[in-house]
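Trainee: got a sequence here, can you build the structure:
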Amino acid sequence: MTDLHAPLSSAVATASPASAGRWRYVRWAAWPLYFFLLARWTDRNGLPYTEDLVFLWLIGALLAAAVHGGEGWRRTLLVLRDWLPVMAVVWTYGLLRGYGAHTPWAPHLRPQLAVDTALGFGRTWTVRLQDALYTPGTAHWYDYAAVTVYMSHFFVMFVLLAVLWRRHRTGFRRLLACYLAVTYAGFLTYVLYPAVPPWMAAERGAIAPVTRIVGDVLAQAELPRAASVFEDGSRFANDVAAMPSLHAAYPMLIALFFWPMAGRRLRVLLAAYPIAMAFTLVYGAEHFVIDILIGWVYAFVIVRVVQHLLDHRARRRAGAATP
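Mentor: Next up is the predicted model:
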């Protein structure tokens, strides 16, 4: 009997020629089938851009890679063992985030508005940037660039986790721990301090009228977007989850995490990503500047604390293993 945990290539080698041929076809078909299904799904439902949908397709890509590489059933099952719990945690956050919008206390606006007005010398930077750069009904190249940066929030972290999962399992666990810690610290803050974003402040008349540029540009481009089960205009949406900005926190987390091991060119990209995201969020009326600064502080503190705790744990294990 063939060992279940043996590489698929070994199993094929001991199988009959007909069976080996069928397995070869399965391996060759793994990626074409994956991309066919993804293209078909996107054509019918729109771009998958929310965490739950990105996770599903990412797990599918890892499974396709395992099958195509002939890595065996054990490696294929490891994809499900390691990623389904992560997906469940992210889904749980999506549920909790929505419930966080229904706190008994009203969302806050005055503190962040006062800080941003001071930083903007009398006007918020969202109003200043849109007055200078945005043309209603006409999307410029930098508007499309801002949309691209904004949408990267929904997949960059997961792609990096997937790469680390395949190449550096310790790095995967460390980045995942930092990501989950920042995410749930953000959720706790949303519950304790629901905060009004600039676009909602404009709707309330607290600042001059502004436009949610990302949604406006996507509408102009007529790009359909697949809605998450948690954010489909339902009770799971949370419009006052603005402080801290996780859109800003994740790029800073990525920069801090990879900085020690990065070369000069990569460090340029690592530094540029949080800055580009910060500009996008303020310009697009999604966050005040103070939301972004607090998000950066969360990322810095949590990366330092998590790395310290994991390093301490590794030293203790190494000491226990030493005779």
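
Trainee: alpha carbons only for contacts and neighbour counts from here, please
Mentor: Noted.

Trainee: can you tell me the SS state at the residue nearest in space to the middle of the chain?
Mentor: The residue lying closest to the centre of the chain (Cα atoms, centre = their mean) is residue 154, at 3.9 Å. Assigned with DSSP: H, G, I helix; E, B strand; the rest coil, residue 154 falls in the coil class.

Trainee: show me the contact partners of stretch 59-68.
Mentor: Applying Cα atoms under 8 Å, 6 or more residues apart in numbering, the contact partners of stretch 59-68 are 26-31, 34, 72, 75-76, 79-80, 83, 162.

Trainee: could you also give me the structure for this second sequence? I'd like to compare it with the first:
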Amino acid sequence: MKKSNRSSVLNIEDTGFERFSVKNILGLVIFTPLFFFWYIKFIGLLPEHIMLYVLFVSTYFGNKFSREIILSFAIYVVYWAIYDSFRVFPNYEFNTVHIHQPYELDKALFGVNYQGQLLTLSEYFAKVHIPLFDVLAGIFYINWVPIPIALSLYFYLKKRPLFYSFAYCFVFVNFLGWIVYYAYPAAPPWYVAEHGFALDLHTQGSEAGLRYFDQILDVNLFKGMYVRNSNVFAAMPSLHSAFPLITLYYGLKAKLGWFNIFFVIFCLGIWGAAVYTSHHYVIDVLCGISVASLGIFLFDKFLDKKVQVMFAK
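Mentor: This next block holds a predicted model:
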């Protein structure tokens, strides 16, 4: 029995995993009250926050493999936590909200004539939406995060260096987009359709054209999702449009073959759905594509090697 216990101890030492070290317990004791204080006091504690806490703690203290995964994917947790906290520091408190300007610019550049009236493409699609396209738009839009996360998981299991590049590039592009959010707060097309050009800072998020997906399938998916949107006036750039481009770039970099055709379709579907559902103007989509392109270029040139060194084993 003693020999077995000794082997067990040696095995723990060999794997480098220590579940309840003083450092880990101290970290948990400090992290827990800070986590709940922040969400209860400033944001409002929601079920997903509790789920996030339980997931993080259980995987961290689970075993070596689960700890390695949660620490590797922690960058996404940090990304989500920062975005969720934007409600504490809304961008409209830092700069003027632009409602009329993006509307008029988009209509001037990409407007269409419909029954003798010049409309933005979002306004046009709101009038002539087709059930098949409503469903397809919902399918594309609901996957704007799951597909990049799925690619992350594949890279983590099969191409570990690309995992770190993809994950940190993904977050880096988001930071660039957030800078634009605060520099140029902008209302989405659905805001103009529902509220006109008057500024209402108490406006809740809207599922806009995605409501037709909910109605057709008799679900409450998008309404429940967008009512919790942490920043209504963050249409420029469309990060929904940036994510699939990052996915396509790393798919090409990984030489994933036929999967890259799927990623091309994913890009086109998200870009079209963003405009079709009145969540973004065409100029928002183009700005999102530009931010993604710039972010990928800067990350590859200045940051990727540093990330690889940081996680080299």
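
Trainee: put the buried members of the contacts of stretch 59-68 of the first structure into a PyMOL selection.
Mentor: A single PyMOL command selects the buried members of these (16 or more other Cα atoms under 10 Å):
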select buried, resi 26+27+30+31+34+72+75+76+79+80+83+162
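
Trainee: can I get the contacts of stretch 59-68 of the first structure in CSV with secondary structure and distance to residue 218 of the first structure?
Mentor: What follows is the contacts of stretch 59-68 of the first structure, written out as CSV (DSSP: H, G, I helix; E, B strand; the rest coil; distance: Cα to Cα, whole Å):
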residue, secondary structure, distance to residue 218 of the first structure
26, helix, 38
27, helix, 37
28, helix, 36
29, helix, 33
30, helix, 32
31, helix, 29
34, helix, 26
72, helix, 42
75, helix, 39
76, helix, 37
79, helix, 33
80, helix, 34
83, helix, 30
162, helix, 28
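
Trainee: sort out which one of the contacts of stretch 59-68 of the first structure lies nearest residue 89 of the first structure for me.
Mentor: The closest of those to residue 89 of the first structure turns out to be residue 83 (Cα to Cα; 9.9 Å).

Trainee: now the helices for the stretch 1-150 of the first structure?
Mentor: Secondary structure of the stretch 1-150 of the first structure by DSSP state H, counting those that start in this stretch: the helices cover 8-14, 17-45, 51-68, 72-99, 110-119, 125-133, 141-152.

Trainee: return the most buried member of those.
Mentor: Counting by mean count of other Cα atoms under 10 Å, helix 51-68 has the highest mean neighbour count of the helices of the stretch 1-150 of the first structure, with a mean of 20.

Trainee: any idea how many residues pack against the equivalent of residue 305 of the first structure over in the second structure?
Mentor: Residue 305 of the first structure maps onto residue 298 in the second structure, with residues paired by TM-score structural alignment. Residue 298 of the second structure: 15 surrounding residues under other Cα atoms under 10 Å.

Trainee: which part of the second structure lines up with stretch 18-32 of the first structure?
Mentor: With TM-score structural alignment applied, stretch 18-32 of the first structure matches no range in the second structure.

Trainee: what's the first-to-last distance across stretch 211-225 of the second structure?
Mentor: End-to-end distance for stretch 211-225 of the second structure, by Cα to Cα, to the nearest Å: 11 Å.
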